[in-house]
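**Q** Whatever this is, show me its structure:
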Amino acid sequence: MGKQGKQKNLKAKGLKGALARHQLKEKLQKVSNTPTKKANDTGRKRTNQKAFLPFGIEDEILLIGEGDFSFACSIVKSGLAYPEKLKATSYDSFSAVIEKYDGAEDNIAYLQSEGVKVSHEVDATRLCQSLKVKASKKEKKHMDSMSHNEREKLSHIVFNFPHTGKGIKDVDRNIKANQELVLSFLKSADELFQVLGVGAEGKIVITLFEGEPYSSWNVKLLAKSVGYKVKESGKFDWSLFPSYHHRRTIGMGDTTKPSIERNARTYVFENFKKENKPSKETDDSD
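**A** Coordinates of the predicted model:
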């Protein structure tokens, strides 16, 4: 059976749909338990690296800063989310996107054919304004009285590898500029959750490369200043998103080292107000 057939089965209701979703979960679990090899000073050893997904197939996901939209395509093609529950956005206009990134036009056409909502000129630091989401005082009062099931079902806002793309040579100024971007995004995402009535149920997901200068961004402290804490985190598993190609903010090309060869980490942040079990980070260290 082709990929399109499998995706339709995932959407199907009743026994057929349940079976398809169960098979997908088994597939992901198999990936989680696949042993991998790693060299050390005493030779080679086997380790179990747990596959980490920051969202579930039933979640309503908003993707920010999509670049060439290959991450959204990979999610859909791998059956990791229902297309109708996915919204993919770019900072650039449609014309700028297809000019900057090879294959972007085909990716966008594919997503739209599958039922994914695609939007352009969405500023990560001004989400409510960009998405034209606004609630009056009367609407806010009404949403406060609504049950969680009656509210907008947006559950995750995902921003992979945020970066200003300004190419600032001075390290300290570069770090500060990107901290300001991430902090503004966190505030904007929280505002969107509040306006939509999602409140403390919403999760903010950020993926960064490991090491410097990203460690100096202190993303956990930035989130804490906005009222969010790490619910869980884990290594970004490139193998889960086979058709995803990380692109630079300024256009095609890769960094000095191919992205897929670089370690990255995904953080899932939740609001302090949410009454939950103590937060924990996925233990995927060797």
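
**Q** drop to CA atoms for contacts and neighbour counts, all remaining ones
**A** Noted.

**Q** Check which residues of the helix or strand containing Leu186 are buried.
**A** Element membership for Leu186, per DSSP states H and E: helix 171-196. Buried residues in helix 171-196, defined by neighbour count with 16 or more other C-alpha atoms under 10 Å: 174-175, 177-179, 181-196.

**Q** try stretch 104-112
**A** Neighbour-count burial for stretch 104-112 flags 104-105, 107-108, 110-111 (criterion: 16+ other C-alpha under 10 Å).

**Q** do the same with stretch 132-149
**A** Going by neighbour count (16+ other C-alpha under 10 Å), the buried part of stretch 132-149 is 140, 143.

**Q** Now find how far off-centre it is within its chain.
**A** Counting by C-alpha atoms, centre = their mean, to the nearest Å, stretch 132-149 is centred 25 Å from the centre of its parent chain.

**Q** do the same with stretch 102-109
**A** Offset of stretch 102-109 from its chain centre (C-alpha atoms, centre = their mean): 19 Å.

**Q** I'd assumed Phe269 was in contact with Val230.
**A** Yes - contact status for Val230 versus Phe269: in contact at 4.5 Å, counting by C-alpha atoms under 8 Å.

**Q** For the comparison step, fold the sequence that follows:
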Amino acid sequence: MAKRDKGTLRAALAKHRARSQQRADEKRKATVGQASKAAASVPSKKRTVMPFAPDDSVLLVGEGNFSFTLALMSPPHNHPPQQILATSYDTEAEVYEKYPDARAIITQIRAKAGLHADRILAFGVDAGALHKCEAVTGNRKDDPRRWSKVWFGFPHVGAGHKDEQRNVLANQLLLLRFLVSVAPYLTQGRAPTYVTGKTRRGSDEEDEDEDDSESQVATADDVFAEHTVWRPLLPPARQGSVLITIRNVSPYTPWNIPMLGKKLRSVFGPIAASAPPPPKGTFMPTLADLEQAGTEYVVWRSFEFDPRMWKGYSHRRTVGFVDGLSTANNEDLLRRTAPPSASKPQGRHVGTGECRTFELALR
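**A** Modelled structure (predicted):
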């Protein structure tokens, strides 16, 4: 009986240990599952791209109320004023008429620019005929102006074509004219490290761009110095690029910006022939101009444009401030994260798609 009792005890103990181990395994799996669900519920930190390095010479075309220019000059970006030229298709008077907030913004820009106030803004500049603007090209053959970053934010002809195909063609023609026009004024040199993936070494060599989101910005003392001391435009010795930002939803995606850059020479003629005629007097490049400029582009990258990165920026439409459509805090650009409900109405201004920047460079 003793041996049988000992065997029964051992079996019962083994079963107890097995059940305990099973409960422990189930508890561990449940804990891991809960942790995974918790991690999934926390949104991952989105990597933001800062497209402008501190030493970039920046040309902004098609500005509306110039709030992007002011945001670029202001904290946390603090881009030096002598390294910026912001242009508008409209005259200064037309800007004030179309955008009620523009006068105060431009006053702030000129105050921040200090001794560079007369050189930071240019009006009446056609992005498709940049050769006509001395502020863009420079005023002497031995001192041409060159730009390492040229940003065209939310381009649109603003003609109101109701036919979608005509609207697409009109805006494609606008972008093609711009890509041809800007080509001669981009800086030349080695591509940035985020394109090549190679970092230059050696203490006697000029540093290239590091990761976009980690580029150093000017300090408060630097900003004061740029404001009070006149400095010339100093373009960096690297290959320049074009940045085009649009809403990444229809009817904008059919513009197909990557295709326009890659196949510019072959598509320019057909699109120019099919698009609605631009305003009278608009400069139109010839095929010979395209060949001379060597305008074929490659796409370096594309990334989401988050207007919240640019404190004070307020998007405006080409036609001006429109009651019921234009907004104060870019609600018409921001993505809707959930459908509207009675308890949390989101309003008609909230956007339904991301905004995207395409960065192109000459081949």
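
**Q** Output the buried residues of stretch 104-112 of the first structure as TSV; include the columns secondary structure.
**A** Below are those laid out as TSV (DSSP: H, G, I helix; E, B strand; the rest coil):
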residue	secondary structure
Ala104	helix
Glu105	helix
Asn107	helix
Ile108	helix
Tyr110	helix
Leu111	helix
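
**Q** hang on, the earlier thing: which strands and helices sit next to the helix holding Leu186 of the first structure?
**A** Secondary-structure packing of helix 171-196 of the first structure (3 or more C-alpha pairs under 8 Å, 6 or more residues apart in numbering; DSSP states H and E): helix 127-130, helix 219-226.

**Q** Let's have those helices in CSV, adding distance to Pro83 of the first structure and mean neighbour count.
**A** Listed next are these as CSV, based on distance: least, C-alpha to C-alpha, whole Å; neighbours: other C-alpha atoms under 10 Å:
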stretch, distance to Pro83 of the first structure, mean neighbour count
helix 127-130, 21, 17
helix 219-226, 29, 16
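
**Q** Between those helices, which one is closest to Asp237 of the first structure.
**A** Set against Asp237 of the first structure and scored by C-alpha to C-alpha, these come closest in helix 219-226, at 19.8 Å.

**Q** and the counterpart of Arg173 of the first structure in the second structure, how far is that from Thr327 of the second structure?
**A** In the second structure, the residue matched to Arg173 of the first structure (TM-score structural alignment) is Arg166. Going from Arg166 of the second structure to Thr327 of the second structure by C-alpha to C-alpha, to the nearest Å gives 27 Å.

**Q** and if you look at Leu9 of the second structure?
**A** Taking C-alpha to C-alpha, one finds Leu9 of the second structure at 78 Å from Thr327 of the second structure.

**Q** who's more crowded, those two?
**A** Higher neighbour count among Leu9 of the second structure and Thr327: Thr327, with 17 against 12, using other C-alpha atoms under 10 Å.

**Q** all helices of the first structure, in order?
**A** Under the criterion DSSP state H, the first structure contains helices at 3-11, 14-32, 70-77, 94-100, 104-114, 127-130, 137-144, 171-196, 219-226.

**Q** Give me the residues contacting the last one.
**A** It refers to helix 219-226 of the first structure. 179, 182-183, 186-187, 229-230, 269 (C-alpha atoms under 8 Å, 6 or more residues apart in numbering).

**Q** Could I get the helices of the first structure in JSON lines, plus columns for distance to Pro162 of the first structure?
**A** Output for those, formatted as JSON lines (distance: least, C-alpha to C-alpha, whole Å):
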{"stretch": "helix 3-11", "distance to Pro162 of the first structure": "29"}
{"stretch": "helix 14-32", "distance to Pro162 of the first structure": "26"}
{"stretch": "helix 70-77", "distance to Pro162 of the first structure": "14"}
{"stretch": "helix 94-100", "distance to Pro162 of the first structure": "16"}
{"stretch": "helix 104-114", "distance to Pro162 of the first structure": "19"}
{"stretch": "helix 127-130", "distance to Pro162 of the first structure": "15"}
{"stretch": "helix 137-144", "distance to Pro162 of the first structure": "30"}
{"stretch": "helix 171-196", "distance to Pro162 of the first structure": "7"}
{"stretch": "helix 219-226", "distance to Pro162 of the first structure": "11"}
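
**Q** Mind checking those helices for the one nearest to Ser243 of the first structure?
**A** Of all the helices of the first structure, helix 70-77 sits nearest to Ser243 of the first structure, with 5.1 Å by C-alpha to C-alpha.

**Q** against the second structure, where does the closest one fall?
**A** Against the second structure, helix 70-77 of the first structure falls on residues 67-74 (TM-score structural alignment).
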